[in-house]
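S.K.: have a look at this fold, sequence not included:
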């Protein structure tokens, strides 16, 4: 099984199967000047230079769900996402220093996992890791604020 990669502008996607890439072409998600590469190719080449680019294929299965407006079709069990999830590293560090050390560390780990999974082409796992990091950050920040308020109330009450 060959692994293919697609470059649209400055974003790279893959690895994916040739069938998945053909489905993206059939769905109109690969422009003629988008670059493709696989093992054995000397360099990235425009998609329209490949023999399979013009061959008719079946319409891919569409998906629905919370990211359906951002994702395209399912290709080999993996959804194609349009943009990577935003980084939560800065928020994680802020929560570590100002609110809740354990929650910030967990969020930082999941934020980095989201980046790694996106780079590996595991878009669904990247979205899930991002969602976990975001939820952890929100819960940790709220918990840190509540604990700080309780501490302030108790400190004032002892005077």
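M.R.: Here it is on my side, so go on. What you see is a predicted model, and the numbers here were worked out from it, not measured in a lab.
S.K.: use CA for all of it now, contacts and neighbours both
M.R.: Noted.
S.K.: what are the ranges of the helices in this structure?
M.R.: 18-26, 89-98, 101-120, 123-157 (DSSP state H).
S.K.: in CSV: these, plus distance to residue 79.
M.R.: Formatted as CSV, these follow (distance: least, Cα to Cα, whole Å):
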stretch, distance to residue 79
helix 18-26, 10
helix 89-98, 25
helix 101-120, 12
helix 123-157, 7
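S.K.: turn these into CSV, including mean neighbour count and distance to residue 81.
M.R.: Formatted as CSV, the helices of the chain follow (neighbours: other Cα atoms under 10 Å; distance: least, Cα to Cα, whole Å):
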stretch, mean neighbour count, distance to residue 81
helix 18-26, 21, 12
helix 89-98, 18, 21
helix 101-120, 20, 9
helix 123-157, 17, 6
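S.K.: take this one as well and set it beside the first:
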């Protein structure tokens, strides 16, 4: 098998290739690809780091690959397209930004502003891969927006109660 694919910088999108093993050895020698570069060829279930398939490619210092199957081996299917390499998916996290903006405009604006600040942190932390930080910022945005709304509800209830006491 001499048709290899390698993942592009940052592991984004499809891989580069097909390229022969000799070109992979050359890319490795020029330090274009490293031991953690993901590689794939027909017959592999998933992308593998270069370090795990170095022997098969014939990189110096690695053990030689196993010999090819004998003349009675089953015929091989035509090469398939490489599976798309995708970075691990980070689940979506609710920002509560709309709720934070509405409570800022119609309720207690100091608490609403704090809710907006936390809501803006959610997507940035999620994009950085900090799922725990994104979830924390989401909870804080929801809490501050809730308090902003509750301050108005409690204030209106107190105002109505004082108004009722004044009529008695």
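M.R.: Noted; the coordinates are in hand. Being a predicted model, the structure only gives us computed values, none of them experimental.
S.K.: quick one: TM-score?
M.R.: The TM-score (TM-score structural alignment, normalised by the length of structure 1) is 0.50; 100 aligned residues with a Cα RMSD of 3.2 Å.
S.K.: returning to what we had before: closest one to residue 75 of structure 1 among the helices of structure 1?
M.R.: In terms of Cα to Cα, the element of these nearest to residue 75 of structure 1 is helix 18-26, at 4.8 Å.
S.K.: could you tell me where that closest one falls in structure 2?
M.R.: Counting by TM-score structural alignment, helix 18-26 of structure 1 pairs with no residue of structure 2.
S.K.: for that helix, packing partners?
M.R.: Under the contact criterion of 3 or more Cα pairs under 8 Å, 6 or more residues apart in numbering; DSSP states H and E, helix 18-26 of structure 1 touches strand 71-75.
S.K.: roughly how far out does the strand it packs on sit from the chain middle?
M.R.: Centre-to-centre, strand 71-75 of structure 1 and its host chain are 13 Å apart (Cα atoms, centre = their mean, to the nearest Å).
S.K.: and that strand, which stretch of structure 2?
M.R.: Counting by TM-score structural alignment, strand 71-75 of structure 1 sits on no residues of structure 2.
S.K.: other SSEs contacting that strand?
M.R.: helix 18-26, strand 78-81.
S.K.: okay, these in JSON lines with distance to residue 136 of structure 1 next?
M.R.: Shown next, in JSON lines, are these (distance: least, Cα to Cα, whole Å):
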{"stretch": "helix 18-26", "distance to residue 136 of structure 1": "34"}
{"stretch": "strand 78-81", "distance to residue 136 of structure 1": "23"}
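S.K.: among those, which is nearest residue 53 of structure 1?
M.R.: Short answer: helix 18-26, nearest of these by Cα to Cα, at 6.8 Å.
S.K.: centre of the chain to the closest one, how far?
M.R.: Mean-position distance between helix 18-26 of structure 1 and its chain equals 20 Å (Cα atoms, centre = their mean).
S.K.: got it, and stretch 7-15 of structure 1?
M.R.: Here the centre of stretch 7-15 of structure 1 is set off from its chain's centre by 13 Å, with Cα atoms, centre = their mean.
S.K.: show me which residues of that stretch are buried.
M.R.: 7, 13-15 (16 or more other Cα atoms under 10 Å).
S.K.: between those residues, which is closest to residue 158 of structure 1?
M.R.: Ranked by distance to residue 158 of structure 1 (Cα to Cα), the buried residues of stretch 7-15 of structure 1 are led by residue 13 at 59.6 Å.
S.K.: surely the closest one is in contact with residue 21?
M.R.: No: using Cα atoms under 8 Å, residue 13 of structure 1 is not in contact with residue 21, being 10.1 Å away.
S.K.: which residues do the two both contact?
M.R.: Residues touching both residue 13 of structure 1 and residue 21 by Cα atoms under 8 Å, 6 or more residues apart in numbering: none at all.
S.K.: residue contacts, the residue lying closest to residue 26 of structure 1 once chain neighbours are set aside?
M.R.: Using Cα to Cα, 6 or more residues apart in numbering and skipping the chain neighbours, the partner closest in space to residue 26 of structure 1 is residue 57 (5.9 Å). Contact partners of residue 57 of structure 1, counting by Cα under 8 Å, 6+ apart, are 22-23, 26.
S.K.: which one of the residues you listed is nearest residue 134 of structure 1?
M.R.: Within the contacts of residue 57 of structure 1, proximity to residue 134 of structure 1 (Cα to Cα) peaks at residue 23, which comes in at 32.4 Å.
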